[in-house]
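Novice: Predicted structure and sequence below. I'll ask about it afterward.
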Amino acid sequence: MRYLIRDRMFAFHEEAWIETEHREKLYKVNRRFLRLRTTFDFVDTHGEKVASITKKAFTLHHTILVKQDGAVVARISKRAFRIFSDRFKVRLRDGRRLRIVGNLWDHEFDIQHRGTTLAHISRRWFTIRDAYAVDVLSPEDSTLLVVLAVCVDHIIQDRKGEQLTNL
C-alpha cells in the first residue's frame, strides 16, 4: 500500500493529511506545543486519536516516542554526532529492533527488520513539490511504519533548521 505524506507539514499553523495513493484521507496530523516537548497527534477521519509522537527534550540523541492508547509502542533515536552515516534505530514494544537507512536528506530510505525491508520511503514517485511516498510492504504494521516515516521527517526538518541557525 502506498501513502502520500507532505514533508513541510510541520509549520506552526498547519494541519496535514496523510492519504492513500488514491487520495483517500486516512490520518490528520495535529501539532501541539508543550513547554519542554513537541507533540504530534495522528487522528483518523472520525476524530479518534490513533497515535501520538512526542519529541523528548534535553537528550544527547534525537529521541522520539510513539504512543498508542497511552503506552509507548516505539522509541526512535538517532545519534546527534554521526560522522559516516545517517541511521536511526527503532525499538518496538514487542522487542523487535528496526533500522532506518538510506539517503535521509532526499527522502530515499528504507525501514528494515533483520535485513528485510518493511517500508520504502521515496520522493521520486510524486510530482507534488512537497510530498513523498511511503510504500508499506508489511501491511500488519502499516500505521506504525507511516508514523515512523513522519518521525524521521520531523528529525530531518529539525536538523536542517539547526544547521541554518548555525550559519
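Specialist: Looks like it came in fine.

Novice: C-alpha from now on. contacts and neighbour counts both.
Specialist: Fine.

Novice: Which strands or helices does the helix or strand harbouring I100 pack on?
Specialist: For I100, the host element (DSSP states H and E) is strand 97-103. Secondary-structure packing of strand 97-103 (3 or more CA pairs under 8 Å, 6 or more residues apart in numbering; DSSP states H and E): strand 88-92, strand 108-113.

Novice: So what's the gap between it and the chain middle?
Specialist: 12 Å (CA atoms, centre = their mean, to the nearest Å).

Novice: Now do the buried residues in that strand.
Specialist: If you call a residue buried by 16 or more other CA atoms under 10 Å, then strand 97-103 has these buried ones: R97, L98, R99, I100, V101, G102.

Novice: Use this one as the comparison:
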Amino acid sequence: MPRRLGRRGAAPVARRPLAAAAATGAVVGAATSGGRRGGAGPGGRRYQMRQRMFALGDDFYITDEHGNRAFKIDGKVLRVRSTLKFETPDGQELYKIQEKIARIRDSMTIERPDGSAAAKVHNALITPLRDRWTIDVPGGADMSTKGNIVNHEYRISQGGAVVATVSRKWFRVRDTYGVEIAAGQDDALLLAITVVIDMMAHQGR
C-alpha cells in the first residue's frame, strides 16, 4: 500500500480528506470570486488558485468551493526574503517555499517550519506538448505528474493513484485554475506542490 501524505488533523487547516476540490482564491481584503463550474468528486474538495501568485507580493487566501478560507499564503515575506509561506487562516505556518531557487535550478524543495524537507519537485522532461515532473516525498511514496503543465491541465499521482487533479475548466475567473485533491491527503502540501510547479514552469516566460 502506498503511504498517504497525511490525514486531516483537528486544526482549522483544510487538511482533511481534503481534496483541493473546489476552492476560490482571493487577495486578502477582497471579496471571493464566483464563477464555479460543477462540484468536487466524492470525498474531495476543490480550491481555486491564482496563476503566478508568487508574483503578486500580497497576502492571498485559498478558499474552498463554499468560499471558506482554507489556507493563507503570506506574500509579504516574498518581498523581503524571497519566500512564500503557506499558513492556516489564522497564521500558523505549515510549509514554505524559497522563490529564488526556482529560477536557478531544475528542482525545488518545499520545507516544513523546522526547515526539514516535505517534498522536492523535479522537472524531469519538457516537450512542446507535455511536461513531466517528479516529486520526491521523504519517508513516503514519490509522486509524478501527467498532462499539460503550462496550461494547468494535469494530474498528480502517487503509488498508481491520482491524488490531485489540476484544471482551468472548473472556474470562469480569469488567470485562475482549480485543484481537486483526493480524500485523505495533505491538501496544504499538494497545493504547495502545484504552486512550485507553476513557478518553475513559467520562469522566463
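Specialist: Great, that's in hand. What you are looking at is a predicted structure, and each value in this text was computed from that prediction instead of being measured.

Novice: I'd like the helices and strands packed on strand 97-103 of structure 1 as a markdown table, with distance to A51 of structure 1 and mean neighbour count appended.
Specialist: Output for these, formatted as a markdown table (distance: least, CA to CA, whole Å; neighbours: other CA atoms under 10 Å):
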| stretch | distance to A51 of structure 1 | mean neighbour count |
| --- | --- | --- |
| strand 88-92 | 14 | 18 |
| strand 108-113 | 19 | 20 |
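
Novice: Export these as a markdown table, with columns for distance to E162 of structure 1.
Specialist: As requested, those are exported to a markdown table (distance: least, CA to CA, whole Å):
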| stretch | distance to E162 of structure 1 |
| --- | --- |
| strand 88-92 | 18 |
| strand 108-113 | 21 |
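
Novice: So for K28 of structure 1, which of those sits nearest?
Specialist: strand 108-113 (22.0 Å; CA to CA).

Novice: Tell me the helix or strand right after that closest one.
Specialist: Downstream of strand 108-113 of structure 1 (by DSSP H and E), the next one is strand 116-122.

Novice: Give me the range in structure 2 that that following strand lines up against.
Specialist: Aligning strand 116-122 of structure 1 against structure 2 (TM-score structural alignment) gives residues 161-167.

Novice: again with stretch 95-107 of structure 1
Specialist: Going by TM-score structural alignment, stretch 95-107 of structure 1 sits over residues 140-152 in structure 2.

Novice: Grab the most central residue of structure 2 for me.
Specialist: L191 (1.7 Å; CA atoms, centre = their mean).

Novice: Helix, strand, or coil at that one?
Specialist: helix (DSSP: H, G, I helix; E, B strand; the rest coil).

Novice: Tell me the counterpart of it in structure 1.
Specialist: So L191 of structure 2 corresponds to V146, using TM-score structural alignment.

Novice: Pretty sure its match sits against V134.
Specialist: Yes: if you go by CA atoms under 8 Å, V146 of structure 1 and V134 touch, sitting 6.8 Å apart.

Novice: Can you list the buried residues in the longest strand anywhere in structure 2?
Specialist: Taking DSSP state E as the criterion, structure 2 has its longest strand at strand 117-126. Of the residues in strand 117-126 of structure 2, A117, A118, A119, K120, V121, H122, N123 count as buried by neighbour count, 16+ other CA under 10 Å.

Novice: what angle do it and strand 143-148 make?
Specialist: 40 degrees (axes from the mean of the first three to the mean of the last three CA atoms, to 10 degrees).

Novice: list the helices and strands strand 117-126 of structure 2 packs on?
Specialist: Against strand 117-126 of structure 2 (3+ CA pairs under 8 Å, 6+ apart) you get strand 107-111, strand 131-136, helix 187-201.
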